[in-house]
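Peer 1: need coordinates for the below:
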Amino acid sequence: MKRIIVILLLVTMPQFSHSQDESAKKELTQLLNDFLEGAGKNDVEMHDRFWAEDLIYTSSSGERFGKKELMDGLRSSEEDSGPPISWSSEDVRVKVYGNMAVVAFRLVGTPEDGGEKNTYLNSGTFLKRNEEWKVVNWQATREKAE
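Peer 2: You can find the predicted model right below:
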């Protein structure tokens, strides 16, 4: 009987793990899309939800800072700092490793006044703590113009 239980576990575990990974990929992709929508509106609550307290953020300009500096900058940014920008993602890739995941994608910033798009290659490391995914490490790289 023990042998049958062990065999059943070995057969079903990969399927269970695969479905958990697929669920996490969907959850992370939705979180990314919700964040990008909120980022276009400077939604402080969405930023607070997305970034972990122990965040390490490396910007496309080569600056490194944490969540406190990011949130302080968001709160102090002028509302009229140029035309509003819509943010979207392309080529999203999600790899799940238990309670950790890596999300890589092309970030596209489209000015609402029809100006030139900006694109970045971004990657983030997410940890699931207390049943919630948050970013602990972020890397943004401005994509070279073709």
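Peer 1: use CA for all of it now, contacts and neighbours both
Peer 2: Will do.
Peer 1: what about the helices in this structure?
Peer 2: Along the chain, counting by DSSP state H, helices occupy 2-39, 44-50, 67-76.
Peer 1: mean neighbour count, these: which tops it?
Peer 2: Mean neighbours per residue, mean count of other CA atoms under 10 Å, is largest over those for helix 44-50, with a mean of 16.
Peer 1: tell me which other helices or strands it touches.
Peer 2: In this structure, helix 44-50 makes packing contacts with helix 2-39, helix 67-76, strand 132-142, judged by 3 or more CA pairs under 8 Å, 6 or more residues apart in numbering; DSSP states H and E.
Peer 1: which one of these lies closest to Y57?
Peer 2: Y57 sits nearest to strand 132-142 of all the helices and strands packed on helix 44-50, at 4.8 Å, using CA to CA.
Peer 1: for comparison, sequence B:
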Amino acid sequence: MRSNFFAGLLFVFVSLPLAAQEARPLSDAEQFAVTSAVEDFLYGASVNDVQAHDKFWAPELTYTSSSGVRFGKAELMAGMRDARMLPKNEVTAWYTAEDIELKAFGPSIIINFTLVSTDVASGARETFLNTGVMVERQGQWQAVNWNATRTATPSTE
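Peer 2: You can find the predicted model right below:
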């Protein structure tokens, strides 16, 4: 009897972490809020809006750039110190998101998407695969972790 009790207890403790790792369904409101936060941020990044960066990036951010450099929010914001917000007619590249995919785990949402940088003058597009971990704080979704990877050039073989 005692061994059955311990076996049952062991089963419960082993099962708890497995259940916690399963993705949960997202509500329509969550999907809209996270997608809007990213799209608003990308618009702000296009016009060089420092406030958009400050609002989007969480204080404990870890950002891994497409060039392989890792830094936090303080370093990111320091790089914007002398930035001036651009009027729409002075924007040189617009940033947008394509192929957005969201996955929720507990209170966090993972976002995967293709970031597209479209050059205003030439219309040329450059793409990056972006992955972020978003958390909601006081009604605002912020990125606590972010990875940007330059999209691979297809081989000609």
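Peer 1: can I get the helices and strands packed on helix 44-50 of the first structure in a markdown table with distance to T58 of the first structure?
Peer 2: A markdown table is the format used below for those (distance: least, CA to CA, whole Å):
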| stretch | distance to T58 of the first structure |
| --- | --- |
| helix 2-39 | 17 |
| helix 67-76 | 11 |
| strand 132-142 | 5 |
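Peer 1: for P83 of the first structure, which of the ones you listed is the nearest?
Peer 2: Closest among these, using CA to CA: helix 2-39, at 13.9 Å.
Peer 1: strand 132-142 and that closest one, what's the angle between them?
Peer 2: Orientation check (axes from the mean of the first three to the mean of the last three CA atoms, to 10 degrees): helix 2-39 of the first structure against strand 132-142 gives 60 degrees.
Peer 1: could you find the closest non-adjacent residue to W146 of the second structure?
Peer 2: Nearest residue to W146 of the second structure, sequence neighbours excluded (CA to CA, 6 or more residues apart in numbering): G132, at 4.3 Å.
Peer 1: any idea how far the corresponding residue of the first structure for the one you found lies from L10 of the first structure?
Peer 2: Matched to the first structure by TM-score structural alignment, G132 of the second structure sits across from G124. Look at G124 of the first structure and L10 of the first structure: by CA to CA, to the nearest Å, they are 32 Å apart.
Peer 1: go on, H47 of the first structure?
Peer 2: 41 Å.
Peer 1: same deal with W51 of the first structure?
Peer 2: Plainly put, W51 of the first structure is 37 Å away from L10 of the first structure if you go by CA to CA.
Peer 1: apart from its neighbours in sequence, what residue is nearest S123 of the first structure?
Peer 2: Counting by CA to CA, 6+ apart, the residue nearest S123 of the first structure is A104, at 4.1 Å.
Peer 1: aligned partner of the one you found in the second structure?
Peer 2: Under the alignment (TM-score structural alignment), A104 of the first structure maps onto N112 of the second structure.
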